[in-house]
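Asks: Below are the sequence and a predicted model; questions follow.
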Amino acid sequence: VKEAQAKWLLKIETLLGESYGKLGKHKTPSEMALLAWAVLDALTFAGGLGVPTLTHHCIAVIANGEASAVLDSNGRLDRKKIDHFIMETSRLYPAVTEVPFLRSGKREVISIGMQSREKAVWGDDADTWKLRPLPLYHENLNAFAEFAHPTRSCPGKGLSLAIIRGFLKQLNEYSWSNVDTSKPLKANGFRFPEFTIRLSSPSSSS
């Protein structure tokens, strides 16, 4: 691990040095080392919030009944529709709602959240959780910055989906419920508030 770490740090330092050189700026070796560590940490932990946020949203739409169409008679997620379920949830409640970038020296922001609810693309019920034709997601879903240049789109998309899928399958083994039912579990825009679930015994039918 340390050898791989050192290899990547050296590669990043080299690239940063070339970039700063083109700008006519130079950094000391210690400054370059700190910058390289910052870049490596950013790349390594880029999905640190995205995965739990989207997982949180997936649990929320089950708990509040929005995703009832993909639940069986026991209130459990249909295993055959898990990926479809994740795609629709990430469309309506994306973990990352905005992506900033520079164009012609000006900072602009792409609103993934707004695009994901564009009625011209998703239909008049774009603000509603509903499974839509799979090709529509493949062509238009931008929850993982699929629109970006290949080197800028989310490099951890596959791993993120695998983690969320695995978690949901494991959760499906249990009966569970939202602890606080005194108030509706609703999203504030693209985000759900914190809530607690209580697990019961494993499902005998799973």
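Replies: Looks like it arrived, so ask away.

Asks: switch to C-alpha atoms for all contacts and neighbour counts from now on
Replies: Will do.

Asks: tell me which residues of the helix or strand harbouring Gln5 are tucked away?
Replies: Counting by DSSP states H and E, the element that carries Gln5 is helix 2-22. Neighbour counts over helix 2-22 (16 or more other CA atoms under 10 Å) mark Leu9, Leu10, Ile12, Glu13, Leu16, Gly17 as buried.

Asks: Output those as CSV; include the columns distance to Gln170.
Replies: Listed next are the buried residues of helix 2-22 as CSV, based on distance: CA to CA, whole Å:
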residue, distance to Gln170
Leu9, 36
Leu10, 40
Ile12, 38
Glu13, 41
Leu16, 42
Gly17, 46
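
Asks: now for the helix or strand His84 falls within, which elements pack on it?
Replies: If you go by DSSP H and E, His84 is part of helix 82-92. If contacts are counted by 3 or more CA pairs under 8 Å, 6 or more residues apart in numbering; DSSP states H and E, helix 82-92 sits against helix 50-63, helix 157-171.

Asks: for whichever helix or strand comes after the longest one, packing partners?
Replies: Proceeding C-terminally, helix 157-171 gives way to strand 174-178 as the next helix or strand, assigned by DSSP H and E. Secondary-structure packing of strand 174-178 (3+ CA pairs under 8 Å, 6+ apart): strand 197-202.

Asks: Which strands and helices lie in contact with the strand it packs on?
Replies: Short answer (3+ CA pairs under 8 Å, 6+ apart): strand 197-202 packs on strand 174-178.

Asks: got the angle for the strand it packs on vs strand 197-202?
Replies: Using axes from the mean of the first three to the mean of the last three CA atoms, to 10 degrees, one finds that strand 174-178 and strand 197-202 are set 160 degrees apart in direction.

Asks: another structure for you, compare them:
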Amino acid sequence: MIFITMLIARRRGMRKKIVVASLTVVLFGLAGLAGLAWAGAKVYVGKRHETDRLLPLDQIDHGAWDRLLKKYVADDGLVDYAAWKNSPADRDALADYLETLGRGDPRAKTTAAGRLAFWINAYNAVTLQGILREYPTSSIRNHTAKVFGYNIWDDLLLRVASEDYSLNAIEHKVLRKLDEPRIHFAIVCASIGCPLLR
């Protein structure tokens, strides 16, 4: 196609202009594709809720999450991802819990302990959802693209009220602002060297 265009252009003395224009179109197309790959695909968990259905963070029920942890986390803190992945009912229970977290209202008056519990549980539940989504996997680092593609820390987003929160946002923009040094012993990163999940 380009060759035919160049032959026609040679006759009209426009060969150089058409080559430049064709290359420009190709380069812009490649830049657009690179931009899409760079950004990574966003994955949303949870659900946005109407503002009249939101609750203060300390009124969110974490019972379902607690039951899942008791079922799939051993005393040594290791998660039985294979069993969890093979249980559609419990994968749905985790998805339902993440939707429940979406009813939380970060702007509503709440207790400091309730705020801390909400965000720690949210961080840990999103992390486990991310691992279950990718399982079987040997490491969470396999899902942390630095340049191109999906990065679990930035592209896995929890919907809470009207906002979307990545794991990085929860850790660095929410939990750190709570000025609670013990968070580093409570949030998990799904690695052997991380704190135990309880």
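Replies: Noted; the coordinates are in hand. Everything quoted here is computed from the prediction, not taken from an experiment.

Asks: With both chains overlaid, what TM-score comes out?
Replies: Here the TM-score for the pair of chains, by TM-score structural alignment, normalised by the length of structure 2, is 0.29; 94 aligned residues with a CA RMSD of 5.2 Å.

Asks: Out of the buried residues of helix 2-22 of structure 1, flag the one nearest to Arg107 of structure 1.
Replies: Closest to Arg107 of structure 1 out of these is Leu16 (21.2 Å), distances taken as CA to CA.

Asks: ok now do the closest one, which residues does it touch?
Replies: Met32, Ala36 (CA atoms under 8 Å, 6 or more residues apart in numbering).

Asks: So it versus Gln5 of structure 1, what's the distance?
Replies: According to CA to CA, to the nearest Å, Leu16 of structure 1 stands 16 Å off from Gln5 of structure 1.

Asks: What of Pro202 of structure 1?
Replies: Computed as CA to CA, the Pro202 of structure 1 to Gln5 of structure 1 distance reads 41 Å.

Asks: Share the number of residues neighbouring Gly63 of structure 2, please.
Replies: Residues near Gly63 of structure 2, counting by other CA atoms under 10 Å, number 10.

Asks: actually Leu156 of structure 2, sorry about that
Replies: 24.

Asks: Then Gly114 of structure 2?
Replies: Using other CA under 10 Å, the number of residues around Gly114 of structure 2 comes to 15.

Asks: and if you look at the one 5 residues further on?
Replies: Other residues lying near Trp119 of structure 2 total 21 when counted by other CA under 10 Å.

Asks: quick one: contacts of the very next helix or strand once past the helix holding His84 of structure 1?
Replies: If you walk from helix 82-92 of structure 1 toward the C-terminus, the next helix or strand you reach (DSSP H and E) is strand 98-103. Strand 98-103 of structure 1 has contacts (CA under 8 Å, 6+ apart) with Arg107, Glu108, Val109, Ile110, Ser111, Ile112, Gly113.

Asks: just checking, what packs against the helix or strand following strand 98-103 of structure 1?
Replies: Using DSSP H and E, the helix or strand that follows strand 98-103 of structure 1 towards the C-terminus is strand 106-111. Counting by 3+ CA pairs under 8 Å, 6+ apart, the packing neighbours recorded for strand 106-111 of structure 1 are strand 98-103.

Asks: Could you say which helix or strand holds Ala95 of structure 2?
Replies: Short version, using DSSP H and E: Ala95 of structure 2 is in helix 88-101.

Asks: tell me which residues in that helix are buried?
Replies: By neighbour count, with 16+ other CA under 10 Å as the criterion, the buried positions of helix 88-101 of structure 2 are Asp90, Arg91, Ala93, Leu94, Ala95, Asp96, Tyr97, Leu98, Glu99, Thr100, Leu101.

Asks: Turn the residues you listed into TSV, including distance to Leu55 of structure 2.
Replies: Below are the buried residues of helix 88-101 of structure 2 laid out as TSV (distance: CA to CA, whole Å):
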residue	distance to Leu55 of structure 2
Asp90	24
Arg91	24
Ala93	20
Leu94	19
Ala95	18
Asp96	16
Tyr97	14
Leu98	14
Glu99	13
Thr100	10
Leu101	10
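
Asks: got the buried residues for the strand or helix carrying Ala21 of structure 2?
Replies: Remark: Ala21 of structure 2 resides in helix 15-39, with elements defined by DSSP H and E. For helix 15-39 of structure 2, the neighbour count (16+ other CA under 10 Å) marks Arg15, Ile18, Val19, Ala39 as buried.
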